[in-house]
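1. One predicted model, sequence on top.
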Amino acid sequence: MSSLCSQTTPAVLVLEDGRVFRGNAFGAIGQTVGEAVFCTAMTGYQETLTDPSFHGQVVVMTAPHVGNTGINDEDGESQRIWVSGFVVRDPALRPSNWRSVRTLQDDLREQGVVGISDIDTRALTRHLRERGAMRVGIFSGPAVGEVPELCKIVRSAPPMSGAALAQEVSTEQAYVVPAQGQKRFTVAALDLGIKANTPRMLSERGIEVHVLPCDTSFQQISELAPDGVFFSNGPGDPASADAEVDLLRQVLAARIPFFGICFGNQLLGRALGFGTFKLKYGHRGINQPVLERATGRVEITAQNHGFAVEVPGVQEGDFSPRQTPFGRVEVSHICLNDQVVEGLRCLDVPAFSVQYHPEAAAGPHDSAYLFDRFVELMAESGSSPGRSEG
């Protein structure tokens, strides 16, 4: 991933099952491998690229035109691009937005992200939808070779199943996002791949957010005397996150209010004794319909996950509370597309989680109420003297 590319430089995309797409290089010239996934968002490509949850993945944008609004310095969800590769059909010839300071192509080149354009992304998406997410390679410039050799490179890449990636995207040093206005609560937020808008939305509600590395111990969390604990989104296979699951069980046992999203939802499921499984092609985009069972309200949500919590019987319509080592638990939300579990609510300990991204960067704001629900949970649970006063 060294030299820069011209849009007329030939490139080839090779899937592990042998399917080949030929187009032009978009971004840096070279080669990259990862898991091929598709994102159905019509906008928000800057937030998608900088979402740590996409670490290790080659993202196929289903929207035909990408790059129209350029890149700005405000909308990134982290300090860098995390995707392993980027696939678009028609890149914008030039950006047209008053906030744009550079082109998408500029950022991809500068950060060494290999991409491909001018391919039939509709055909590629249909292929992934039918065959499932799989390993893929993008090759351009000198990296382009004979397809059988390129297939060998792709098939030698590690699969996403079993991948432990949170450590690779988590912050190395703890930091604090101060509460806006009067401080009401202190929250310890475990960074498994957190997006910048999440602590921002917590701070808007009077919460002082301590963002912590993913290898933080329960003792270190206890020393903060938090009113609540938050587990973020992040990449990788939840079945590999044994240390984080053990930490969460200690949080539940201590009855500290807990809220988890995305990867955090999967870890709550594991902590409660449920399994997780890999979805055929995952949920990625900002238009995923989710039903909140208690109210019958349908939310349009932002999602990015390839794994889900497995609660036996839900696919058959059994939503009765399940007994777990931490008391009764119910499935609070389900995906209307495929009945996948989208949320868990504990009935006997103060904890809940959702599989999607309520910070909605990018995406609709239907789910912002979940941050208010976390505030209510902390208020109802009370706190020891000094916790909220910091």
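-> Yes, it's here.
2. alpha carbons only for contacts and neighbour counts from here, please
-> Will do.
3. Now name the helix or strand holding Gln266.
-> For Gln266, the enclosing helix or strand under DSSP states H and E is helix 263-271.
4. What residues sit buried inside the next helix-or-strand element following that helix?
-> Scanning forward in sequence from helix 263-271 by DSSP H and E, the next helix or strand is strand 275-292. For strand 275-292, the neighbour count (16 or more other CA atoms under 10 Å) marks 275-276, 278, 281-288, 290-292 as buried.
5. Could you check the angle the helix holding Gln266 makes with strand 275-292?
-> Angle, helix 263-271 to strand 275-292, by axes from the mean of the first three to the mean of the last three CA atoms, to 10 degrees: 120 degrees.
6. got a list of contacts for helix 263-271?
-> 192, 230-235, 238, 241, 244-246, 248-249, 260, 275-276, 305, 307-310, 343-344, 353-355 (CA atoms under 8 Å, 6 or more residues apart in numbering).
7. structure B:
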Amino acid sequence: MSSRAPAILVLEDGRVFRGEAYGSVGETVGEAVFNTGMTAYQETLTDPSYFGQVVCQTAPQIGNTGWNDEDDESRRIWVAGYVVRDPSRIASNWRSKRGLEDELAAQGIVGICGVDTRALTRHLRESGAMRAGVSSRTTDADALLQRVLAAPPMAGANLVEAVTTPEPYTYVAEGAGPAKYTVAALDLGIKRNTPRRLAARGITTTVHPAGAGVDDLLSGEPDAVFLSNGPGDPATADAQVEVTRELLRRGVPVFGICFGNQILGRALGLDTYKLKYGHRGINQPVLDRRTGKVEVTSHNHGFALAPTEPGEYFETEFGRVQVSHVCLNDDVVEGLTCLDVPAYSVQYHPEAAGGPHDADYLFDRLTALIDDHEGNRLDA
């Protein structure tokens, strides 16, 4: 292995971790967070929800399966920086086309390896997610700390415009037959596996930019509207919240995930707040109150919904709403189901590339919602 340049990671509270350059040599600043997944690093790196974040992988060795051309969840890597303990010296997988570090370097992603990621994760759990800088250009921790402190925090950050599609497009699955349903998706940072999972149910998805209005979304007379995942602070998404309110007023079926769950929640009158260190990984236990089942789920969120009333149900201008899913680790609201209008959402990722797939049924729930809505409309 070639020699590596020395590198440092500096947190905004002044703690310093030293290691070696990994990926592109340079300097970057973002919000330091940790991901507990033992696999799926390619899907993590290409998830737009990680835009602006320096991601620490808690799994001790990263890069074992290299990088392929099939598992990207978007058009590029979005993380601001990458932190690993032990980069694998070889990549062994039948689909691998190149090494992880080669891809990081090609896309200009600054990383650091040789870091005690367990100590970093414990620190973030105790002190909370915070701004951090990674540099392989300098080892001057004090100077890097000043640049970290000058960077904007994640709270108050409006990032969806940076990751959304510039123009609408329609996803057509390879070999798919005639579509039974159509869905308009509001792209707040959508992952590619979402329209794939919809296509498996006979749904054709047209993806719209984050700034699309109600008339744009409904121009193709879709059967439902999907609110995607995405990065940043949901408190900044006033335009998308108002669009969602209008969809609810018109009785359009709505399904949201992650950032989309927070958009729906705000449309229903709830506030959002920043979690101490967030949920990021593929092993979060969530209770579905409608069925009593516990799902192991994929998460990536640093904000959550705050119910205005204690308990499982609350009243809104759109009728009664159930807090349908809760995280069993910390009781965070993980899903909403409207009882008087056709809308529901979850905070986690049912598309779950690369797994687990306990929550895949939520896409079936969308087709059932559409069928029920159409039946009720025809009966009216």
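-> Sure thing, it's come through. Source: prediction; values computed, not measured.
8. Can you give the structural similarity as a TM-score?
-> With the length set by TM-score structural alignment, normalised by the length of the second structure, the two chains reach a TM-score of 0.97; 375 aligned residues with a CA RMSD of 1.4 Å.
9. that older thread, just the contacts of helix 263-271 of the first structure: which are in strands?
-> Using DSSP state E, the subset of the contacts of helix 263-271 of the first structure located in strands is 230-231, 260, 275-276, 305, 307-310, 343-344, 353-354.
10. picking up where we left off before, please pick the buried ones from the contacts of helix 263-271 of the first structure.
-> By 16+ other CA under 10 Å, these give 192, 230-235, 238, 241, 244-245, 248-249, 260, 275-276, 305, 307-310, 343-344, 353-355 as buried.
11. where do the strands sit along the stretch 51-200 of the second structure?
-> With DSSP state E, counting those that start in this stretch, the ranges of strands along the stretch 51-200 of the second structure come out as 53-57, 61-62, 81-83, 86-87, 110-113, 130-135, 169-171, 181-186.
12. Would you check the span in the first structure matched by the second one?
-> Matched against the first structure by TM-score structural alignment, strand 61-62 of the second structure falls on residues 65-66.
13. and stretch 250-264 of the second structure, how far out from the chain's middle?
-> Offset of stretch 250-264 of the second structure from its chain centre (CA atoms, centre = their mean, to the nearest Å): 15 Å.
14. What range does it cover in the first structure?
-> The aligned range for stretch 250-264 of the second structure is 254-268, by TM-score structural alignment.
15. what angle separates the longest helix anywhere in the second structure from strand 181-186?
-> In the second structure, with assignment by DSSP state H, the single longest helix is helix 361-379. Helix 361-379 of the second structure runs at 110 degrees relative to strand 181-186, counting by the same axes, to 10 degrees.
16. can you list contacts of helix 361-379 of the second structure?
-> Tyr181, Arg197, Leu198, Arg201, Asp223, Ala224, Pro253, Phe255, Pro342, Pro350.
17. how about a cut-off of 10 Å?
-> 180-183, 194, 197-203, 223-224, 226, 251-255, 341-346, 349-351, 380 (CA atoms under 10 Å, 6 or more residues apart in numbering).
18. cool, and stretch 85-96 of the second structure?
-> The contact list for stretch 85-96 of the second structure (CA under 10 Å, 6+ apart) reads 1, 19-20, 22, 56-71, 97-101, 112-118.
19. Buried ones only from the residues you listed, please, as a ChimeraX command.
-> Buried residues within these, by 16+ other CA under 10 Å, are selected in ChimeraX with:
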select :19,20,22,56,57,58,59,60,62,63,64,65,66,67,68,71,99,100,101,112,113,114,115,116,117,118
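20. Let me know the secondary structure of the residue nearest the centre of the second structure.
-> Centroid-nearest residue in the second structure, with CA atoms, centre = their mean: Ser49, separated by 3.9 Å. Classification of Ser49 of the second structure using DSSP: H, G, I helix; E, B strand; the rest coil returns helix.
21. Wait, it touches Gly189, no?
-> Yes. If you go by CA atoms under 10 Å, Ser49 of the second structure and Gly189 touch, sitting 6.2 Å apart.
22. who touches both of the two?
-> Leu159, Val160, Val163, Ser228, Asn229, Gly230, Pro231, Phe259.
23. what do we get in the first structure for the fourth one?
-> Same thing as Ser228 of the second structure. That one, Ser228 of the second structure, aligns with Ser232 by TM-score structural alignment.
24. list the contacts for that match?
-> By CA under 10 Å, 6+ apart, the contact list for Ser232 of the first structure reads 53, 189-195, 198-199, 211, 214, 259-265, 357.
25. Go through stretch 126-140 of the second structure and flag the buried ones.
-> By neighbour count with 16+ other CA under 10 Å, stretch 126-140 of the second structure contains the buried residues Gly128, Ala129, Met130, Arg131, Ala132, Gly133, Val134, Ser135, Ser136, Thr139.
26. go on, stretch 194-206 of the second structure?
-> Buried, per 16+ other CA under 10 Å, within stretch 194-206 of the second structure: Thr194, Pro195, Arg196, Arg197, Leu198, Ala199, Arg201, Gly202, Ile203, Thr204, Thr205, Thr206.
27. against the first structure, where does it fall?
-> Using TM-score structural alignment, stretch 194-206 of the second structure lines up with residues 198-210 of the first structure.
28. Okay, now that stretch: how far is its last residue from its first?
-> Across stretch 198-210 of the first structure, the terminal residues are separated by 12 Å (CA to CA, to the nearest Å).
29. ok, back up a step: I'd like to know how far the residue nearest to the centre of the second structure sits from Gln61 of the second structure.
-> Using CA to CA, Ser49 of the second structure is found at 23 Å from Gln61 of the second structure.
30. cool, and Phe318 of the second structure?
-> From Phe318 of the second structure to Gln61 of the second structure the distance is 49 Å (CA to CA).
31. and the aligned residue in the second structure for Glu110 of the first structure, what is it in contact with?
-> Using TM-score structural alignment as the criterion, Glu110 of the first structure maps onto Ala106 of the second structure. With contacts defined as CA under 10 Å, 6+ apart, the neighbours of Ala106 of the second structure are Gly23, Ser24, Leu100.
32. mind checking what Gly133 of the second structure lines up with in the first structure?
-> Under TM-score structural alignment, Gly133 of the second structure pairs with Gly137 in the first structure.
33. contacting residues for its match?
-> Contacts of Gly137 of the first structure (CA under 10 Å, 6+ apart): 12-16, 20, 31-36, 58, 84-85, 114-115, 150-151, 153-155, 157.
34. same thing but 6 Å
-> Going by CA atoms under 6 Å, 6 or more residues apart in numbering, Gly137 of the first structure touches Leu13, Val14, Thr32, Val33, Val154.
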